[in-house]
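J.: Okay, sequence plus prediction incoming.
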Amino acid sequence: MLQIYDTTEDLNAPEPDADATAHPLSLFEFWPGSVFYTPIVLYWIAMGIRYGDFSIPSAANPHIETGGLCGERKTDILDLAGPLARQWIAPYIAITLDKRHREQDEVRARTAMKDAGIGFPVVVKPDIGCNGTGVKLVRHPEDLASVLAQYPGSVRIVLQKLIDRPIEAGIFYIRHPDEANGRITSITYKDVPHVMGDGVSSIEQLIMRDRRMSLVPEIYLPRLGDRRHHVPAPGQRVELVFTGNHCKGSVFRDGRADTTPELTARLDALIKDIPDFHFGRIDVKADSIDALKRGEDFEIIEINGVGSEATHIWDRRTTLWEAYRAQFEHYSATFRIGAANRARGWKTCGAFTMLRAWRKQRRMLASYPLND
């Protein structure tokens, strides 16, 4: 059975069940997207031909723009939550930055935060985005203005309470419209990569000594800036990434073995409180893995639609075949769900609308600041 480790453990320590000679990265873990996703795009095209509509998945979550494939606002999904689900969602607000009066952005943000009972630290992220692009952590009030200034004017941003719980997980949920209950198809734990100071070596030197991080230093060094030359004190833990996304440097671990009836029932009840939501990934912060397995003591920080993926595939122990099988199974499900909803009268967004939303999102992502 696959063993899962608490994210508070030292990621630089050898895993008890791992071969010490095993490669720290999987074969495909950092392949270019144009390479890894080509078979998936071809599969999508084949499914679109089969169903007579390339945008069928957009009907899987019909109240969300493109079903959550791309271009949707994060808050549009969260705002759909009913009274039960809302109790489990981390507090958030959204404002649109003023292109003409940027000096007012901080005042408006602070006012909105105060009205929502959100204090510092606070997480700032674009309302339209993916893969953690543009996500920033503002620990102190005096840093808010400088962070907001890094986003282009007229962009809508989300300010969300920082959830200080040690376990972050992505849980994939699927429920066919004909099914009374949904199911969990993936759980992924997201570990924060870090180095431990020795009082002599710089952060960059410590990174270059790490078996895993030394293979992809381009992920970690740019966001450090001049901090890469800082020499941490002996035993000082320096976290290198805040955003829990694999492509931004977080380490993902397959947690499917921790799926329990209690967690499934809890998640099913919460997601049913979001109208006609059938397919997507729910990102949560929990007090512990045991608590998560009991379906207790966690908060939802984000809900993603059909554009999300079952991220356990990025565990370094996952084979290429296992990764593609998981991708094909999930996208097959979203086509089936979309087709079922279309038969019930829901409309798909259309291939051209889907393409325009993807191009718009791509342009916006390029304008965001480097994530923390």
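T.: Structure received.
J.: okay, CA-based contacts and neighbour counts for the rest of this
T.: Will do.
J.: Break down the protein into its strands, ranges please.
T.: 92-96, 122-126, 136-138, 156-161, 167-174, 183-191, 194-196, 237-239, 251-254, 279-286, 298-304 (DSSP state E).
J.: Wait, Val251 touches Lys190, no?
T.: Yes: using CA atoms under 8 Å, Val251 is in contact with Lys190, at 5.7 Å.
J.: Between these two, point out the one with more neighbours.
T.: Lys190 (28 against 23; other CA atoms under 10 Å).
J.: can you tell me which residues contact the more buried one?
T.: Each residue near Lys190 by CA atoms under 8 Å, 6 or more residues apart in numbering is listed here: Thr7, Ile167, Glu168, Ala169, Gly170, Gly244, Asn245, Ser250, Val251, Phe252, Arg253.
J.: any chance of those in TSV, plus distance to Leu370?
T.: Shown next, in TSV, are these (distance: CA to CA, whole Å):
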residue	distance to Leu370
Thr7	24
Ile167	24
Glu168	21
Ala169	23
Gly170	22
Gly244	14
Asn245	13
Ser250	15
Val251	19
Phe252	21
Arg253	24
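J.: Got another one to weigh against that:
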Amino acid sequence: MAEPAPANPLSLFEFWPGSIFYTPIVLYWIAMGFRYGDFSVPSAANPRIETGGLCGESKGGILDLAGAEAKKWIAPYTVMTLARGARSEDTKIALAAMDAAGLHFPVVVKPDIGCNGTGVKLVRDRQVLNEVLASFPDNIRLMIQKLVDAPVEAGLFYVRHPDEPTGRITSITYKEVPVLYGDGSSTIEMLVRRNPRTSLLPDIYLPRLADRLDEVPAAGEPVQLVFTGNHCKGSIFRNGCADATPELTHRLDTLIKDIPDFYFGRIDVKAASIGELRHGRGFSIIEINGVGSEATHIWDSRTTLAEAYRTQFYHYRQTFRIGAANRKRGWKTCGALTMLRYWRKQRRLLASYPLND
């Protein structure tokens, strides 16, 4: 089970700038690219997905690959494209798409191409839906998905080589949404600035609470600071690797094998409890991520820098090994220039999305 919360609210490197933390990883990727003669070898690790899921891939497109058995475990969803210019019809189109998919409020709206929870919105009714759709630029594809109201959110990292009969879980991360409790006299801003962890990260939390900073919650009243389960957006990550039981591994392996030629990535799930998850039941898949995903347990504040890099290097080494094996089987890599083009497209899109909930 997940370990108890640490005494230290943040690790040494937990919120280092990406340009610092990821530099050794980029250098490692370049070294592996020279070794394998192609910097885009990992794109063949999941060859049916754009860039293998490194960047610019469609979330809906990945879920659409699932076979009948895997679909039973995926939270219902639909994908729509916002109109170009005539935006007044967007809500009608969205409601029609929801009706066709059997979706009802509340739902989660998120960009079909995106990462790190950017632009993810919780939508409880038609009025909020209208506001959320209007906050995105024209011609953007959005996924609308059932809100899975379960208390446990986890990221399960799955790795299988093409010549292996079964895969394995190499990482489990439990994602905790930070919640503060009112005392009947302090404003929300005061609560944020007093908490041992949130006081160190005001730039993450305060902008999302801009309209509520002067509120004074009643004594014991919970204040949820973020909605999305993303570390860079403020969620707290806990190492749950010890919960990779044979039952859970077998269940996940069975489901992922029902997604053609998927060998590497993180499966984000919502579960009824940690106990149910350990038994390989009582969970719904909300997202499947490819080569660009991380074994996010490294963001547990107890993780050392050496452990984090060891984990990162291990997983990126696997993407090259799996991609090379698929290349020998006849799959093509996307090429470094295509990989760069998709990365630029994703970066441009991310900059255009509204602030996530």
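T.: Received the coordinates, thanks. All figures in this text were calculated on a predicted structure; none of them were measured in a lab.
J.: overall similarity of the pair, as a TM-score.
T.: Superposed pair, TM-score by TM-score structural alignment, normalised by the length of structure 2: 0.99. Supporting alignment: 357 aligned residues with a CA RMSD of 0.8 Å.
J.: Rebuild the strands of structure 1 as CSV, extending it with distance to Trp44 of structure 1.
T.: Below are these laid out as CSV (distance: least, CA to CA, whole Å):
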stretch, distance to Trp44 of structure 1
strand 92-96, 33
strand 122-126, 27
strand 136-138, 33
strand 156-161, 31
strand 167-174, 18
strand 183-191, 20
strand 194-196, 37
strand 237-239, 38
strand 251-254, 25
strand 279-286, 16
strand 298-304, 19
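J.: how about these, which one is nearest Glu29 of structure 1?
T.: In terms of CA to CA, the element of those nearest to Glu29 of structure 1 is strand 251-254, at 10.5 Å.
J.: against structure 2, where does the closest one fall?
T.: Across structure 2, the stretch matching strand 251-254 of structure 1 (TM-score structural alignment) is residues 236-239.
J.: Tell me the gap between the matching stretch and the middle of its chain.
T.: Distance of stretch 236-239 of structure 2 from its chain centroid, counting by CA atoms, centre = their mean, to the nearest Å, is 14 Å.
J.: same check, this time on stretch 133-142 of structure 1
T.: 17 Å.
J.: where along the stretch 151-300 of structure 2 do the helices fall?
T.: 188-194, 202-205, 246-256, 274-278 (DSSP state H, counting those that start in this stretch).
J.: Matching Lys190 of structure 1 against structure 2, which residue comes up?
T.: Per TM-score structural alignment, Lys190 of structure 1 is aligned with Lys175.
J.: same deal with Ile40 of structure 1?
T.: Ile40 of structure 1 maps onto Ile25 in structure 2, by TM-score structural alignment.
J.: corresponding residue for Ser293 of structure 2 in structure 1?
T.: For Ser293 of structure 2, the residue aligned by TM-score structural alignment is Ser308.
J.: thinking again about what came up before, to Glu69 of structure 2, which of the helices of the stretch 151-300 of structure 2 lies closest?
T.: Here helix 246-256 is closest among the helices of the stretch 151-300 of structure 2 (CA to CA), at 6.8 Å.
J.: how much does the closest one stray from structure 1?
T.: Compared with structure 1 after the fit, helix 246-256 of structure 2 shows a mean deviation of 0.1 Å (mean CA distance after the TM-score superposition for structure 1).
J.: And that helix, what's buried?
T.: Leu248, Thr249, His250, Leu252, Asp253, Leu255, Ile256 (16 or more other CA atoms under 10 Å).
J.: ok, how many other residues are close to Glu89 of structure 2?
T.: 12.
J.: just the one 3 residues further on next, same as before
T.: For Lys92 of structure 2, the count of nearby residues is 12 (other CA under 10 Å).
J.: Roughly how far does the aligned residue in structure 1 for it sit from Arg156 of structure 1?
T.: Lys92 of structure 2 maps onto Val107 in structure 1 when the alignment is built from TM-score structural alignment. From Val107 of structure 1 across to Arg156 of structure 1, the span is 15 Å (CA to CA, to the nearest Å).
J.: do Phe279 of structure 1 as well
T.: Counting by CA to CA, the gap from Phe279 of structure 1 to Arg156 of structure 1 is 25 Å.
J.: Tell me which of these two has more neighbours.
T.: Under the criterion of other CA under 10 Å, the comparison of Phe279 of structure 1 against Arg156 puts Phe279 first, with 29 against 17.
J.: Kind regards, and thank you for your time.
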